[in-house]
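# Below are the sequence and a predicted model; questions follow.
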Amino acid sequence: MHKIRFCWRYLAGAAVLGLVSAAGPAVAQTAPAETDLTVLWTERIPFQYTGEDGKARGLLVDIGRKVLGKAGLSYTEVMLPANRVIMEITRNETPACAIGWYMSPERAAIAQFSKPVYKDLPLRGVFRAVVDVPPQVSAATALTGMNMRILLKQGFAYGPHLDALIAKAPAERLQRVTGEVPNLLKMIAADRADVVLLAQEEIDFYSKTDPNFARNFKVQAFKDSPEADRRFIMCSKRVSADTMNKLNAAIAATINVR
């Protein structure tokens, strides 16, 4: 029977649910055994976030725990900013996995990936309400042909199609920040950028919880949007082949993502 030891660490700021070391990042009172897996979460409502009880909650958290339970793996959960997740996977110092990440060539070079665990709803553009956006605009036009100030989340991949368009956009029009979605939306509303790319799941959540959403923002689908991307379990190369096989077998037994 698998076990879970919660070891929440927030390396951006001092908010920690666990034992805090004054000399550095928060650490667990008991370090996980070498055979344990470290599962890395990052705050991104509604996919994964810290609930009122201090534990991880969200769509991908539920999927991840279902797979890990089926695989019979012992693991410790750690909350980190997205850019630190990439750093931990790249360092490859411990067996670590992050649930529900996109695959990209850059990530494939530093990590190994499971079978897919989730397929997103399409990404949309969330524009300032006063921005004039054609109703049938393409992502190519919006991101490279309209002189938009584009707000991006640091360390995130947006899928091959959008990533390629972002790479073509003038560098001075791009802003990459580490804030979470509420902060990104505040930046758009404050006229610090014109558009941010969000998943439909995120838009559904914030449009219901923010009473000013409809007044401040305009949501636009892109006519050239490809089929939504799939998400995977991204693991450091220190994770054994046996563990990866257990994860893939558990995914095949519990999830049907094409």
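Ah, there it is.
# When you work out contacts or count neighbours from here on, use the C-alpha atoms and nothing else.
Noted.
# Any idea how many residues pack against the residue lying closest to Arg124 once chain neighbours are set aside?
The shortest distance from Arg124 to any non-neighbouring residue, by C-alpha to C-alpha, 6 or more residues apart in numbering, is to Ala221 (5.1 Å). Ala221 is flanked by 17 other residues according to other C-alpha atoms under 10 Å.
# same question, Thr30
Thr30 has 9 nearby residues by other C-alpha under 10 Å.
# So it, which state does it fall into?
coil (DSSP: H, G, I helix; E, B strand; the rest coil).
# Kindly report the same for the one 10 residues further on.
Under three-state DSSP, the three-state class of Leu40 is strand.
# Give me the distance between the residue nearest to Arg124 and Val78.
34 Å (C-alpha to C-alpha, to the nearest Å).
# what's the helix or strand for Asp224?
Using DSSP states H and E, Asp224 is not contained in any helix or strand.
# Might one say that it is in contact with Ala139?
Yes - the criterion here is C-alpha atoms under 8 Å, and Asp224 meets it with Ala139 at 6.3 Å.
# ok, the two, which is more surrounded?
Higher neighbour count among Asp224 and Ala139: Ala139, with 21 against 14, using other C-alpha under 10 Å.
# Contact partners for that one?
Going by C-alpha atoms under 8 Å, 6 or more residues apart in numbering, Ala139 touches 162, 165, 222-225.
# if you set the cut-off to 6 Å instead, what comes out?
By C-alpha atoms under 6 Å, 6 or more residues apart in numbering, the residues touching Ala139 are Phe222.
# next up, a second structure to put side by side with the first:
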Amino acid sequence: MKSSVHPFRRLLLASLAAGAAARADAADLVLYYEERPPLMSRQDQQLTGVQGAPAMAVLQRAGIAVDLREAPVARQVAMITRNAEPACALGLYRTAEREKLGKYSRLPVYSSPPQSLMIRKDGRLRDVHRFAGVVQSPANTLVLRLGYSYGAETDRALTEGSAKIIRSSDHSLARARAVLLGMADATLFTEEEGEALIRQLGDAGAALELRRLPDAPPGEGRFFFCSKATPDRQMKAIDEAMASPRAMP
């Protein structure tokens, strides 16, 4: 049976595949990321955003070429902890479990602010202004990211609290919509990402509020989290580049 693919299209696909393979062969390691403006976005072979741009500056100063691959956070962690190749994930919080499974950069690539609470302005939590009041009530439902850490102290508060937690693999905008549609009482975002999501929702986003909570756990650093297959010399180069103020825009 003859292929229905036009010869020119086959040639184009083969060329693209060869180009991707060449870039991967030239790379020193794989760098996983996720499109999450304004945190990180891809433009050609570069990452931009408050996490992406500093990370690329560090890697360029360290002389490390990367093969950029987009993946959800849970998949990033799964791929890193397989330790099959030199690879790093960008912007992950440090946790005790991950410390055993991979390597962290010595310094954070970005210092994250505390988590803020996204709620409906007319929702059940409209009169709640304390983080403890959110996580300690079994009447409250939070939708959070599957396989994602919100920082060690926040994770601990969520685990020890009584609020119902729904873990979703959906992207950030879907979790914001879940709150907007009343499928959950709240979700957590850092201020810069939450505000960007509300703007992205347009007129409908006016029904949402991003609330700072005075007793929320403090923000934490976001690091390069790398596989054990990543050579120590590359980790050292990253650490040295991060220690230089010239590496950070």
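Done, it's in. Predicted model, so just to flag it, every value in this text is computed and none were measured.
# What is the resulting TM-score of the chain superposition?
Comparison of the two superposed chains (TM-score structural alignment, normalised by the length of structure 2) gives a TM-score of 0.83, and 232 aligned residues with a C-alpha RMSD of 2.6 Å.
# re earlier: could you identify the residue of structure 2 that aligns with the residue nearest to Arg124 of structure 1?
Structural correspondence for Ala221 of structure 1 with respect to structure 2 (TM-score structural alignment): Arg212.
# Would you mind stating the distance between the nearest residue to Val85 of structure 1 once chain neighbours are set aside and Leu123 of structure 1?
Of all residues not flanking Val85 of structure 1 in the chain, Leu40 sits nearest, at 6.6 Å (C-alpha to C-alpha, 6+ apart). Distance, Leu40 of structure 1 to Leu123 of structure 1, using C-alpha to C-alpha: 23 Å.
# just the strands in structure 2 please.
In structure 2, the strands defined using DSSP state E lie at 29-33, 41-43, 46-48, 66-70, 87-93, 103-104, 110-111, 115-120, 141-145, 164-168, 186-190, 208-211, 221-226.
# Format those as CSV; extra columns: mean neighbour count and distance to Leu197 of structure 2.
Compiled in CSV, those are given as follows (neighbours: other C-alpha atoms under 10 Å; distance: least, C-alpha to C-alpha, whole Å):
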stretch, mean neighbour count, distance to Leu197 of structure 2
strand 29-33, 23, 18
strand 41-43, 16, 14
strand 46-48, 18, 17
strand 66-70, 18, 20
strand 87-93, 25, 19
strand 103-104, 23, 29
strand 110-111, 19, 20
strand 115-120, 25, 10
strand 141-145, 22, 15
strand 164-168, 16, 17
strand 186-190, 24, 9
strand 208-211, 21, 10
strand 221-226, 24, 20
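# can those strands go into CSV with extra columns for distance to Met248 of structure 2?
Formatted as CSV, these follow (distance: least, C-alpha to C-alpha, whole Å):
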stretch, distance to Met248 of structure 2
strand 29-33, 18
strand 41-43, 17
strand 46-48, 13
strand 66-70, 18
strand 87-93, 15
strand 103-104, 18
strand 110-111, 10
strand 115-120, 24
strand 141-145, 29
strand 164-168, 33
strand 186-190, 21
strand 208-211, 29
strand 221-226, 14
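# Of those strands, give the one that comes closest to Gln200 of structure 2.
strand 208-211 (11.8 Å; C-alpha to C-alpha).
# returning to what we had before: which one, of the strands of structure 2, ends up nearest to Val58 of structure 2?
Here strand 221-226 is closest among the strands of structure 2 (C-alpha to C-alpha), at 10.5 Å.
# what's that closest one aligned against in structure 1?
So strand 221-226 of structure 2 sits over residues 230-235 in structure 1, by TM-score structural alignment.
# Superpose on structure 2 and give me the mean offset of that stretch.
Once the two models are superposed, stretch 230-235 of structure 1 sits on average 0.8 Å from its counterpart in structure 2 (mean C-alpha distance after the TM-score superposition for structure 1).
# so how far is that stretch off the chain centroid?
10 Å (C-alpha atoms, centre = their mean, to the nearest Å).
# what's the closest non-adjacent residue to the residue in structure 2 that Gln175 of structure 1 lines up against?
Alignment note (TM-score structural alignment): Gln175 of structure 1 maps to Ile166 of structure 2. Nearest residue to Ile166 of structure 2, sequence neighbours excluded (C-alpha to C-alpha, 6+ apart): Val143, at 4.6 Å.
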